[in-house]
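Student: let's see this in three dimensions:
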Amino acid sequence: MKKTFFWWFLGIFILYGVIIAWYLFIGANTELPSQYKGTAADPTTFMTNEQLLLSSEFSRIKHLIFFLSIPLEWGIYLVVLFFGLTVKFRDIAKGTMKISVGRTAIFVFLLSGISAILSFPLDYISYKVSQAYHISTQSFHSWMRDQVIGFWLGFLILFLVVSVIYFFMRKNEKRWWFYTWLVSIPFIIFMMYIQPVVIDPLYNDFYELKDKELEEEILTLADRANIPAERVFEVDMSKKTNAMNAYVTGIGSNLRIVLWDTTLNKLEDDEVLFIMAHEMGHYVMHHLYLNVLASIVLTFFGLWFGSMVLRWFVKKFGKVFHIKGVSDIASLPALLLIFSLLSFLVSPIANAISRYHEHAADQYAITMTEDADAAIGAFQQLTVTGLSEVRPPWIVKVFRYGHPTMLERIHFLETYKE
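Tutor: Now for the predicted structure:
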């Protein structure tokens, strides 16, 4: 059974990879429609031939890595189930710890460890590709440090979540999902509150914006938008990447306006102001809170549907995989597989909503700044620096893009200008 599963999965994975690669590199139509040629959205008007070639290569390779990483994650959970690792992890945890919390910690650590090991090659390839195309400037030591921080942070969060889920499972195998959802509400809000001041600084150094004149202009924009900010933060992302970004995040006293130093180094001040006005638009239109509300709603339906699928899975395959019941910690890989599948299926809808919000923020920003040239220049520079595609393949837009394509964004701004 193990060998049969392994060869079937490997064959399907390779076939899937070949089909996706063919689509991305050959089959997908990314040619710019004739009505956009010669406009500000035409990459030939602001990118060199070399940049166009590198953009096409880099984007397709990164898309391929993304679409390979999804079934790889599912495959890891299936390997843990089919090869009996979930039972071995449960037995090791039982033999090591007497209390249930300790056993959960051991099990989650072993599962997280095997996932990290099996995912590492593709993560490393992604890192090396970004380096080869001069997007990443991060040393291997720094990259590994982030990987280690990410592992322990992910382990801690997963341990807390799993502890709550299986505590309620042991209390009530049919209603555990509802009690878990109730507990998740303050947890989601808490994570949004602490992320800017606790989690983000684990990866990068934050400090007050050095350019005080620009900071004053940004704070003036914030004041016009009724955003209670007293300072603007700069983060030293140039140690890791050439890409650019900015954001407004957090709630209450933990609200932060943040600029990557790469954005400051590569954009003119008026272009930076448009980018910041865009980010402020998210805050003004309550997108941060809408995202929290959406997370709460999706968590409700995800837990509810996931509980039904898990109950069916254990009833159907419990004996095959030696899972004693829904509340058996050995069912965790199956539960994570179910959640991962649900997340993937919902992602096109989530991305579509996100693109709508991003377009609304673009509209807000151009209304506030009334500088279409600066806005267009900012998006063109973002395209060049990140080696982005102006018109990505359709399937990439659906599953990867939480923003409108650069073609759509620049065309909107050019239309506004006219």
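Student: please count neighbours and contacts with C-alpha atoms only from this point.
Tutor: OK.
Student: how close does Leu10 sit to Gly75?
Tutor: In this structure, Leu10 lies at 9 Å from Gly75, with Cα to Cα, to the nearest Å as the measure.
Student: who's more crowded, these two?
Tutor: Shown here are Leu10 and Gly75; by other Cα atoms under 10 Å, Gly75 has more neighbours (19 against 13).
Student: please give me the structure for this one as well, since I'd like to look at both together:
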Amino acid sequence: MKAKWVVRALLLFVVYAAAMFVYIFISDNSGVPETLRGTVADPSTFMSQRELYLSEGYSKTRNFLYFIMTPFEWLIYLVILLTGLSRLFERAGQKSSKWAAGQTTVYLLFLTFTASLVMLPLRYVSYWVSKQYGLSTQPVSEWLKHHAIDLCFDFGWSFIMVSIIYFFIRRSVKRWWMYVWMATIPLMLFYSFVKPEIIDPLYNDFTPIENKQLEEKILALADQAGIPAEHVYEVKMAGQTNTMNAYVTGIGSNTRIVLWDTTLQQLSEGEILFVMAHEMGHYVKKDVYRGMILYFAITFVSFWIVAKLMNRIIRKYGKALHIERLEAIHSLPLYLLLSSVVLFASDPLSNMVSRHEENLADQYALELIGNEKDAISTFQALAKTSLSETNPPLLVKWFRYSHPPLIDRIYNVKKQEKKE
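Tutor: The predicted model follows:
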């Protein structure tokens, strides 16, 4: 019976992957609207035929990988449950230590290692695709190093969260989800505060920007925006990627203005100032705090849904999934599976809100800088260096685009220009 469940799950995943392949690679579900063809928003006016070809191939491949990687992770957790591996991991933890913390550590080591090992080929394919299309400049050794840092950080975070979750489950089977949600609020605020100082430097080198004249102009903009920043930081990314980025990170006294060195190398001064004005728009409009409120609201609903579903599934299918009771740590793969499904389903809402905030930040930057030409050339440069779709298919836009498609951003600039 359990073998049949595994086979059915695998077949369902194959059917889903095939459907996504048809949608992304075969269906004609994107393109430049007739009204925008030949305008500055049309990629054929600022990208070469080779760039258009690479953009289409890269975007479709990355979109397909995105839509199969998360469901593949669900499949891993389901198989771990159906095969009884989760129970075996729990017993290994019980044999290795008499302390709850030691048992949790051993269990998570087995679970994390198994899931990561199975996911590694897909993660490597994603890295390899970026490398083949010229976006990634990262050597395999550096990619493995960053992957190892991710694993260590994820393991530490998982240990904290799992300890909190099962602490409250064992004390209140009905209300654990609410207590866990309340516990995550100070944790996330603390993470946002220490991220610029402790987490980010684990991955990259941050140094004060070398171009002091540019720094003065950026800090002048920051002063206009009321951002408490004394320095602009440059992060060395050229050894990892050819893409560009800039952001304002942190909260309170830990706020940082950050530019990738690739951005400094590939954009003009006017374009860089527009990018920074856009990022400052997020700060001025309190998008970080609104984003946190939205995150807390989504996680509140997510914890409630997951708690309800876990109880029902364990009651009905607990025997088949080798789950004896909710409060046993071997139920963790079910929690991870359901949490991932619920959060994946919430992505369209999160992205819709984010795209709205990005539009407002673009408008703020235009008001602050007042240079539509630099805005348009910035978006065109971003499209070329990232090989991103300027007008993606609907499902891709819903699930993947936290920023408006570049064709919309360029079109909005032109509309603003006409109003003036």
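Student: TM-score for this pair?
Tutor: These two chains, once laid on top of each other, score a TM-score of 0.98 by TM-score structural alignment, normalised by the length of structure 1; 418 aligned residues with a Cα RMSD of 1.0 Å.
Student: which residues of the stretch 51-200 of structure 2 fall in helices?
Tutor: In chain order, the stretch 51-200 of structure 2 shows helices spanning 85-96, 100-132, 140-169, 176-194, with DSSP state H, counting those that start in this stretch as the criterion.
Student: what angle separates the longest helix along structure 2 from helix 85-96?
Tutor: For structure 2, the helix reaching the highest residue count under DSSP state H is reported as helix 332-369. With axes from the mean of the first three to the mean of the last three Cα atoms, to 10 degrees as the basis, helix 332-369 of structure 2 and helix 85-96 are set at 100 degrees to each other.
Student: helices or strands up against the helix or strand following helix 332-369 of structure 2?
Tutor: As assigned by DSSP states H and E, the chain's next helix or strand after helix 332-369 of structure 2 is helix 372-386. The elements that helix 372-386 of structure 2 packs onto, with contact taken as 3 or more Cα pairs under 8 Å, 6 or more residues apart in numbering; DSSP states H and E, are helix 269-284, helix 406-419.
Student: which strands or helices does the first one pack on?
Tutor: Contacts defined by 3+ Cα pairs under 8 Å, 6+ apart place helix 269-284 of structure 2 against helix 212-225, strand 246-249, helix 332-369, helix 372-386.
Student: swap in the shortest one?
Tutor: With contacts defined as 3+ Cα pairs under 8 Å, 6+ apart, the secondary structure elements packing on helix 406-419 of structure 2 are helix 372-386.
Student: where does the helix it packs on end up in structure 1?
Tutor: The aligned range for helix 372-386 of structure 2 in structure 1 is 372-386, by TM-score structural alignment.
Student: one more: stretch 52-61 of structure 2?
Tutor: Counting by TM-score structural alignment, stretch 52-61 of structure 2 sits on residues 52-61 of structure 1.
Student: by how much does that stretch deviate from structure 2 on average?
Tutor: For stretch 52-61 of structure 1, the mean distance to aligned residues of structure 2 following superposition is 0.3 Å (mean Cα distance after the TM-score superposition for structure 1).
Student: from the chain's centroid, how far away is that stretch?
Tutor: Mean-position distance between stretch 52-61 of structure 1 and its chain equals 21 Å (Cα atoms, centre = their mean, to the nearest Å).
Student: neighbours of the closest residue to Phe67 of structure 1 other than its chain neighbours, how many?
Tutor: With Cα to Cα, 6 or more residues apart in numbering as the measure, Ile20 is the residue that lies nearest to Phe67 of structure 1, at 7.6 Å, once sequence neighbours are left out. Here the neighbour count serves as a burial measure; for Ile20 of structure 1 (other Cα under 10 Å) it reads 19.
Student: which strands or helices does the helix or strand where Ile20 of structure 1 lies pack on?
Tutor: With secondary structure defined by DSSP H and E, Ile20 of structure 1 is part of helix 2-22. Using 3+ Cα pairs under 8 Å, 6+ apart as the contact criterion, the neighbours of helix 2-22 of structure 1 among helices and strands are helix 49-82.
Student: what is the helix it packs on packed up against?
Tutor: Applying 3+ Cα pairs under 8 Å, 6+ apart, one finds that helix 49-82 of structure 1 makes contact with helix 2-22, helix 100-132, helix 332-369.
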